[in-house]
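Chemist: Got a predicted structure here, sequence first:
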Amino acid sequence: MNWIILIIGGLLESIFAMSLGKMQHTLGKEMWLWLAVFVVSVSLSMFLLFKSMGGSHPIPTGTAYAVWAGIGAVGTVVLGILVFKEPVTLWRILFLSTLIISIVGLQFTSTHD
């Protein structure tokens, strides 16, 4: 269950990063809406990271943080491509793939108490 919590927290990290980008391109009420999305998503993301490191099967802190940040990074790049029309290059896909492989590897090699 802690891995599911951590994955959701990582996805919310992507949302708070994207909302920062959207805030830079808006004004007035729309900017405040993106600020609200940022505050809610960063709060939930951090809380879920915290929750994933506790309970009956805690994820070690280093592993949890690395996976959380990696999921957020991958999600942010994907959202950047889809929302902000950032370029899709061979190198970006290659390094994104190695990041995903690393995240999965950390999950499989994580020790549980």
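Modeler: Thanks, I have it. Residues are numbered from 1 along each chain as shown.

Chemist: alpha carbons only for contacts and neighbour counts from here, please
Modeler: Noted.

Chemist: For the helix or strand where Gln107 lies, which helices and strands make contact with it?
Modeler: Here Gln107 sits within helix 90-109, counting by DSSP states H and E. Judged by 3 or more Cα pairs under 8 Å, 6 or more residues apart in numbering; DSSP states H and E, helix 90-109 is in contact with helix 61-83.

Chemist: Pasting the second one now:
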Amino acid sequence: MVISGLFEIVWAIGLSYSEGLTRLYPSIFTLVAMWLSFSFLSQAFKYVPIGTAYAIFTGIGAVGITIVGILWFKEPATIQRMACILLILIGIIGPKVLSQE
């Protein structure tokens, strides 16, 4: 799941650079990263409940791309935004911890 989430971050960045999939190389990079992301996610479904796996996958992507946006694209890092990221992190960690009975 972690690898699939990391590839989700990669393809989101690539999508930004592809300018709506109109630039060839960034578009190819984005589509390959998407394929890898979903391939790894589909493998995670074999071992982790689908809801837990998907929550972790989307959480890693959301938190990761927000951090990249702040660091790389100079997006604002307001206290409200950081509080929301913290809530997402709790949402990522919670299902994983609670599903290990």
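Modeler: Now that the structure is in, tell me what you want to look at. None of these values were measured; they are calculated from a predicted model.

Chemist: Any buried residues in the helix holding Gln107 of structure 1, and which?
Modeler: Neighbour-count burial for helix 90-109 of structure 1 flags Leu96, Leu99, Ile100, Ile103, Leu106 (criterion: 16 or more other Cα atoms under 10 Å).

Chemist: Could you export the residues you listed to a markdown table, including columns for distance to Trp32 of structure 1?
Modeler: Converted to a markdown table, the buried residues of helix 90-109 of structure 1 look like this (distance: Cα to Cα, whole Å):
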| residue | distance to Trp32 of structure 1 |
| --- | --- |
| Leu96 | 31 |
| Leu99 | 33 |
| Ile100 | 33 |
| Ile103 | 33 |
| Leu106 | 37 |
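
Chemist: which one among the residues you listed gets closest to Leu82 of structure 1?
Modeler: Nearest to Leu82 of structure 1 among these is Leu96, at 14.9 Å by Cα to Cα.

Chemist: which residues touch the counterpart of that closest one in structure 2?
Modeler: Residue pairing (TM-score structural alignment): Leu96 of structure 1 is matched to Ile85 of structure 2. Neighbouring residues of Ile85 of structure 2 by Cα atoms under 8 Å, 6 or more residues apart in numbering: Val63.

Chemist: farthest residue from the center of structure 1?
Modeler: Most distant residue from the mean C-alpha position of structure 1: Gly28, 27.0 Å away (Cα atoms, centre = their mean).

Chemist: Mind telling me which residue is nearest the centre of structure 2?
Modeler: Residue closest to structure 2 centre, computed by Cα atoms, centre = their mean, is Gly61 at 1.3 Å.

Chemist: Quick one: map it onto structure 1.
Modeler: Using TM-score structural alignment, the equivalent of Gly61 of structure 2 in structure 1 is Gly72.
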